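A.B. asks: Sequence plus predicted model, see below.
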Amino acid sequence: MNSIVLFSAIFLLTFSGSCLAILDAFSSSLDGSNGGYSLPKSVNNYELHDSCLIELRKQMNLEKHASLVYKQMAFHFGSVKVVRPGFAKIFEHHSNEEHEHSNKFIKYIDLRGATIDSFNITMPQKTSWTRVLEAVEDAIDLEHYVTNEIIRIHRIAEKTCKDIHLMNFLENDFIDEQISSINKLMKLATLLRSIGNDGYGEYLIDRDFFNGKLSLDEL
């Protein structure tokens, strides 16, 4: 009887030791001490990757630049020498939108715990336009450029920064709006081309924009 008890005790101790050894080996594999799969102890997904932060600061300045370009267009077409208040109102609206876009980037950078560093805004190179169509075509080129830069940042966020939150921010707050804005401006350009060099036709369209009888959403 004593032999049976002794044998049982030895068996239990041996079995317990084997289980502990297995658990120790599994724990070591998680820690990576035995060259197994290891989980990072701390991953900081809050702070912006340096590559993405640099690009966001550039885009912040680009949006400010776009705002100034549209502001210059609004000044030009609203001046006493041109008198196109309807188109001046359209360009003023676009200027305010681009200013708000820049502020969104500033707020997002702050949200992610970074700083805006400093502003480096390029001033508009062009200050006057012969016809409204010329300004609208310049606006389309500008919107294409701004959109392409946002998409480029999105790719960097995906490939380099691995930043899902930044990707969602760009998709939800900018990309759809950019595509819509280009579409409206392209329709406006088509309308203006249809009247040719008819200054009176341009005047009638301008008057409808100014009086609220026509908007870009209705084209």
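C.D. replies: Thanks, I have it. Numbers count the residues shown, from 1 in each chain.
A.B. asks: Could you use CA atoms for every contact and neighbour count after this?
C.D. replies: Fine.
A.B. asks: how far does stretch 124-139 sit from the chain's center?
C.D. replies: Taking Cα atoms, centre = their mean, to the nearest Å, one finds the center of stretch 124-139 at 26 Å from the center of the full chain.
A.B. asks: what's that stretch in contact with?
C.D. replies: 65, 68-70, 72-73, 76, 87, 185-186, 188-189, 192-193, 202 (Cα atoms under 8 Å, 6 or more residues apart in numbering).
A.B. asks: Please list only the buried members of those.
C.D. replies: Buried by 16 or more other Cα atoms under 10 Å: 65, 68-70, 72-73, 76, 87, 185-186, 188-189, 192, 202, out of those.
A.B. asks: In helices, which of those residues appear?
C.D. replies: Using DSSP state H, the members of the buried ones among the contacts of stretch 124-139 that fall within helices are 65, 68-70, 72-73, 76, 87, 185-186, 188-189, 192, 202.
A.B. asks: helices or strands up against the strand or helix carrying residue 206?
C.D. replies: Taking DSSP states H and E as the definition, residue 206 sits inside helix 199-210. Here helix 199-210 touches helix 85-111, going by 3 or more Cα pairs under 8 Å, 6 or more residues apart in numbering; DSSP states H and E.
A.B. asks: Which strands or helices does the helix it packs on pack on?
C.D. replies: Under the contact criterion of 3+ Cα pairs under 8 Å, 6+ apart, helix 85-111 touches helix 50-78, helix 199-210.
A.B. asks: this is the comparison structure:
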Amino acid sequence: MYAFVVAIQPELNPRFLINMKAFVAVTLATLLAVVYGADVDVCHSSVLTACDGREGGEVACNSLHGGFKHAERDMQSYVNSQLATSYDYLLLSTHFNSYQKHRPGFEKLFKELSDKAWDNAVNLIKKITQRGGVTNLNEKHEIPSTISRGKQPSLEVDELHSLALALDSEKKLAGDAQRIHRRISRLDKEEHYDPEVSHFIEEKFLEEQASTIRKLSGYANDLAKLVSVPDPSLSVYLFDEYLQKQ
């Protein structure tokens, strides 16, 4: 009898286990359907339709979360602002690189500002994509650049006025970053709150722009004092040499 039980045990065990696994799987599926069936924003509840590109895919199976969607449009507008500002700085840089002006220090300053604004735009696009948004550079937002707002001033300006234009532009960019930060830091509206984007704006933009504003304001005030003489040509030349070494 003992031998008989040992002989048939190997045949019964696998079938029993298979049946048990099937029972557990069906039970779990039923429970999950009950739990998630009413929640259309959960990926699992619509996994068959949400993740294969059919209707509903943009609702559930994506990286959108937190309050990002409430700041997405402002962030895309901010991309446009950074790109337009980069272009304006590039024009200023080439203006001071001409044989008439020949100010290598000012050329270097505005080329660095142009590169910084371009890199900021790239980082913003990466962040928007990471958080599930889509950057559409063809979409029209508000007029982006301070230098280009309203009656566009000529970019063929003297050294002091170029610093003033750059300072105004950086202050506008800082204000735009503060508006995005304020929108996603509202603790009174949970759907707007997004600490990850808030930290990104603080670390990558607000701190850096505060430093740039301080530097440009110092340059503008120093140069304003240097040119307040009957013949400021030597003062401007020496100031340009100073900028080359920064």
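C.D. replies: Looks like it arrived, so ask away. Worth saying up front: this structure is predicted, and the values here are computed from it rather than measured.
A.B. asks: and the ones in helices among the buried ones among the contacts of stretch 124-139 of the first structure as JSON lines, adding distance to residue 30 of the first structure?
C.D. replies: Listed next are these as JSON lines, based on distance: Cα to Cα, whole Å:
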{"residue": "65", "distance to residue 30 of the first structure": "51"}
{"residue": "68", "distance to residue 30 of the first structure": "55"}
{"residue": "69", "distance to residue 30 of the first structure": "56"}
{"residue": "70", "distance to residue 30 of the first structure": "57"}
{"residue": "72", "distance to residue 30 of the first structure": "61"}
{"residue": "73", "distance to residue 30 of the first structure": "62"}
{"residue": "76", "distance to residue 30 of the first structure": "67"}
{"residue": "87", "distance to residue 30 of the first structure": "65"}
{"residue": "185", "distance to residue 30 of the first structure": "57"}
{"residue": "186", "distance to residue 30 of the first structure": "57"}
{"residue": "188", "distance to residue 30 of the first structure": "61"}
{"residue": "189", "distance to residue 30 of the first structure": "62"}
{"residue": "192", "distance to residue 30 of the first structure": "67"}
{"residue": "202", "distance to residue 30 of the first structure": "72"}
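A.B. asks: Tell me which residue is most central in the first structure.
C.D. replies: Centroid-nearest residue in the first structure: residue 170, 3.1 Å away (criterion: Cα atoms, centre = their mean).
A.B. asks: picking that back up, of the contacts of stretch 124-139 of the first structure, which is the nearest to residue 164 of the first structure?
C.D. replies: residue 65 (27.3 Å; Cα to Cα).
A.B. asks: Aligned against the second structure, show me the partner of the closest one.
C.D. replies: When the second structure is aligned by TM-score structural alignment, the residue opposite residue 65 of the first structure is residue 84.
A.B. asks: which residue sits closest to that match in space, ignoring its chain neighbours?
C.D. replies: Distances taken as Cα to Cα, 6 or more residues apart in numbering place residue 145 nearest to residue 84 of the second structure, at 5.6 Å, with adjacent residues excluded.
A.B. asks: Equivalent analysis for residue 62 of the first structure, please.
C.D. replies: residue 121 (6.9 Å).
A.B. asks: list the contacts for the one you found?
C.D. replies: 61-62, 64-65.
A.B. asks: Give the buried residues for stretch 80-93 of the first structure.
C.D. replies: Buried residues in stretch 80-93 of the first structure, counted by 16+ other Cα under 10 Å: 84-93.
A.B. asks: what's that stretch aligned against in the second structure?
C.D. replies: Against the second structure, stretch 80-93 of the first structure falls on residues 99-112 (TM-score structural alignment).
A.B. asks: and if you look at stretch 14-24 of the first structure?
C.D. replies: Under TM-score structural alignment, there's no match for stretch 14-24 of the first structure.
A.B. asks: what residues does that stretch touch?
C.D. replies: Residues contacting stretch 14-24 of the first structure (Cα under 8 Å, 6+ apart): none.
A.B. asks: swap in stretch 190-202 of the first structure?
C.D. replies: Here stretch 190-202 of the first structure has contacts from 132-133, using Cα under 8 Å, 6+ apart.
A.B. asks: chain center to that stretch, what's the gap?
C.D. replies: Mean C-alpha position of stretch 190-202 of the first structure versus that of the full chain (Cα atoms, centre = their mean) differs by 35 Å.
A.B. asks: Stretch 193-209 of the first structure too?
C.D. replies: 35 Å.
A.B. asks: Give the buried residues for it.
C.D. replies: For stretch 193-209 of the first structure, the neighbour count (16+ other Cα under 10 Å) marks 202-203, 205-207, 209 as buried.
A.B. asks: likewise stretch 6-14 of the second structure?
C.D. replies: Within stretch 6-14 of the second structure, no residue is scored as buried using 16+ other Cα under 10 Å.
A.B. asks: Onto which residues of the first structure does that stretch map?
C.D. replies: The aligned range for stretch 6-14 of the second structure in the first structure is empty, by TM-score structural alignment.
A.B. asks: Tell me how far that stretch lies from the chain's centre.
C.D. replies: Computed by Cα atoms, centre = their mean, the separation of stretch 6-14 of the second structure from the middle of its chain amounts to 63 Å.
A.B. asks: Need the contact partners of that stretch.
C.D. replies: The contact list for stretch 6-14 of the second structure, computed with Cα under 8 Å, 6+ apart, is empty.
A.B. asks: Give the equivalent position in the first structure for residue 207 of the second structure.
C.D. replies: Using TM-score structural alignment, residue 207 of the second structure pairs with residue 176 in the first structure.
A.B. asks: now do residue 129 of the second structure
C.D. replies: Match for residue 129 of the second structure (TM-score structural alignment): residue 110.
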